[in-house]
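Q: no letters, just coordinates:
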């Protein structure tokens, strides 16, 4: 999609993991390297959203304008620091989320401000999703109000909900498996075929 960039959210404080999630190794590559490799074929530019510059040499970094304010701050910086018309956000701690799922989200977005997967449980998956520039004003308002949850933004924009049942060919349990703790990393390593 022209004018769309990929932005990898680098994982914030990683308190539950106890170390920088982006640098965690899985199947011989860091989580950051895995996600960057998946997004690169789809987007002309792939950036890493960081709270402070200089964290990931060799990657194009987008430093938050509001460090410590979470994913919405990363999305705000992506729009304000680039000329992108749309941003595909991808959390670094989704080691099995790949290009096929991202491409499906792009294809299904239509003209909506955002395109987000909604699970059968009703839970949204806003950290592997597409956001258009029309989100900038409402997301800035959310941040100014101290509302940091992405759900606050989704309540204010035209969101194309991509229902889990619309994606029967994709294994969403695996693709959207979030790795936040050492125990979850061990399970992900087993799923990736590591001992």
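A: Here it is on my side, so go on. If you're wondering where the values come from, they're calculated on a predicted model, not measured in any experiment. Numbering: from 1, shown residues only.
Q: only C-alpha atoms for contact and neighbour calcs from this point on.
A: Will do.
Q: which ones are touching residue 68?
A: 12, 51 (C-alpha atoms under 8 Å, 6 or more residues apart in numbering).
Q: contact partners of the top strand by length along the chain?
A: Taking DSSP state E as the criterion, the chain has its longest strand at strand 124-132. Strand 124-132 has contacts (C-alpha under 8 Å, 6+ apart) with 71, 85-91, 97, 102, 105-106, 109, 112-119, 150-151, 176.
Q: 6 Å - rerun?
A: Residues outside strand 124-132 that contact it (C-alpha atoms under 6 Å, 6 or more residues apart in numbering) are 85-91, 113-118.
Q: same deal with stretch 79-89?
A: Stretch 79-89 is contacted by residues 3, 4, 5, 6, 7, 127, 128, 129, 130, 131, 132, 133 when judged by C-alpha under 6 Å, 6+ apart.
Q: any of the contacts of strand 124-132 buried? List them.
A: Taking 16 or more other C-alpha atoms under 10 Å as the criterion, what is buried in those is 86, 87, 88, 89, 90, 91, 113, 114, 115, 116, 117, 118.
Q: ok, second structure coming up, stack it against the first:
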């Protein structure tokens, strides 16, 4: 499957503190082997784009080891959520874009990423944001680096506003229907049974 944009990068957000889960979600065992973090990276690498993992946890870099095509950026404090994390990794140059995703969607597969990238390629001046048929899944998206994406992001953070959805309402985006079962995520122990079912 040929994706047309050569300025695309990938960032897996893996720096949360997993308070509601009570343990590090990235290091939960994955049914296909390894842990959620390694399983997702192994689904991202076949896309052929540079993959970066953004995390505050040194253990994540150790678990990933030396995977060709994958790098780990250790996020310095303060840690104020995914929008601030996005500001650290959104490419600075016009004409580039970022496929961003959270570590707590362990059912994501390479084919789903291809679907999202293909939808973005049809309208690259908009962000392409995953939709599960019921609601947006805003942390799974392809985001251009051009204006107004970067400028709105910087302005919002300067005001101390940290909500991702607030930023998304200020930029042009299109929702992309994707298979709901692939977008299941887990925020607490009770959610794990749905993923295992």
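A: Looks like it arrived, so ask away. Computed from a predicted structure; not experimentally measured.
Q: is it possible to get a markdown table of the contacts of strand 124-132 of the first structure that adds distance to residue 49 of the first structure and secondary structure?
A: Converted to a markdown table, the contacts of strand 124-132 of the first structure look like this (distance: C-alpha to C-alpha, whole Å; DSSP: H, G, I helix; E, B strand; the rest coil):
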| residue | distance to residue 49 of the first structure | secondary structure |
| --- | --- | --- |
| 85 | 17 | coil |
| 86 | 15 | strand |
| 87 | 12 | strand |
| 88 | 12 | strand |
| 89 | 9 | strand |
| 90 | 10 | strand |
| 91 | 10 | strand |
| 113 | 20 | coil |
| 114 | 19 | strand |
| 115 | 20 | strand |
| 116 | 19 | strand |
| 117 | 21 | strand |
| 118 | 24 | strand |
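Q: report the buried residues of the lengthiest helix in the second structure.
A: When the second structure is parsed with DSSP state H, its longest helix is helix 110-122. For helix 110-122 of the second structure, a neighbour-count test (16+ other C-alpha under 10 Å) marks 112, 113, 114, 115, 116, 117, 118, 119, 120, 121 as buried.
Q: can you check stretch 178-195 of the first structure too?
A: Of the residues in stretch 178-195 of the first structure, those buried by neighbour count under the rule 16+ other C-alpha under 10 Å are 178, 179, 180, 185, 188, 189.
Q: got it, and stretch 4-24 of the first structure?
A: Within stretch 4-24 of the first structure, the residues that qualify as buried by neighbour count (16+ other C-alpha under 10 Å) are 4-12, 17, 21-24.
Q: pick out the most distant pair among the residues you listed.
A: The largest separation in these, counting by C-alpha to C-alpha, is between 4 and 17 at 30.7 Å.
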